[in-house]
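**Student:** Here's a sequence, model it:
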Amino acid sequence: MAVPKRKTSKSAKHARRTHKKLSSSSVSYDSILGEYKRSHYISPDGYYKGRKVIG
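**Tutor:** I've put the predicted structure just below:
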């Protein structure tokens, strides 16, 4: 069975986990609705990139 030879220090442990974090979602301003929305999502009215795609 493999056993570590030394204890992993806190700095080494944290350095290994630096990429494991949540990123904020991208938000853009929708000029048609006049409010902010998440990028690459259809608005509740069915608009995407200024065009009506649903309904």
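**Student:** alpha carbons only for contacts and neighbour counts from here, please
**Tutor:** Will do.
**Student:** Looks like residue 29 contacts residue 49 (just checking).
**Tutor:** No. Taking contacts as CA atoms under 8 Å, residue 29 lies outside contact range of residue 49: 11.0 Å.
**Student:** Second chain to compare with the first, below:
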Amino acid sequence: MGVAQHRQSKSRVRKRRAMWKLTAPNHIECPQCHKPKMPHHVCPSCGYYKAKEVISMGE
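**Tutor:** Model (predicted):
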């Protein structure tokens, strides 16, 4: 690991840390029930994934 040779200024540290922000998760529309869901996940409303029912939702 490298050891800092000189103190970094506040502005330099803050410029580097400016990229550490969080991004909001993407949501797509479920093709079965048309409610928002996370991509590559089973729909929590209807239980479908890739046009197949993988979780039976009690109706």
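**Student:** Quick TM-score on the pair, please.
**Tutor:** Between these two chains, after superposing, the TM-score reads 0.65 (TM-score structural alignment, normalised by the length of the first structure); 53 aligned residues with a CA RMSD of 2.2 Å.
**Student:** neighbours of residue 36 of the second structure, just the number please.
**Tutor:** Around residue 36 of the second structure sit 15 other residues, with neighbours defined as other CA atoms under 10 Å.
**Student:** who's in contact with it?
**Tutor:** 27-30 (CA atoms under 8 Å, 6 or more residues apart in numbering).
**Student:** Could you find the closest non-adjacent residue to it?
**Tutor:** Nearest residue to residue 36 of the second structure in three dimensions, chain neighbours excluded: residue 29, at 4.6 Å (CA to CA, 6 or more residues apart in numbering).
**Student:** what's the neighbour count on the one you found?
**Tutor:** Here the number of neighbours of residue 29 of the second structure (other CA under 10 Å) works out to 13.
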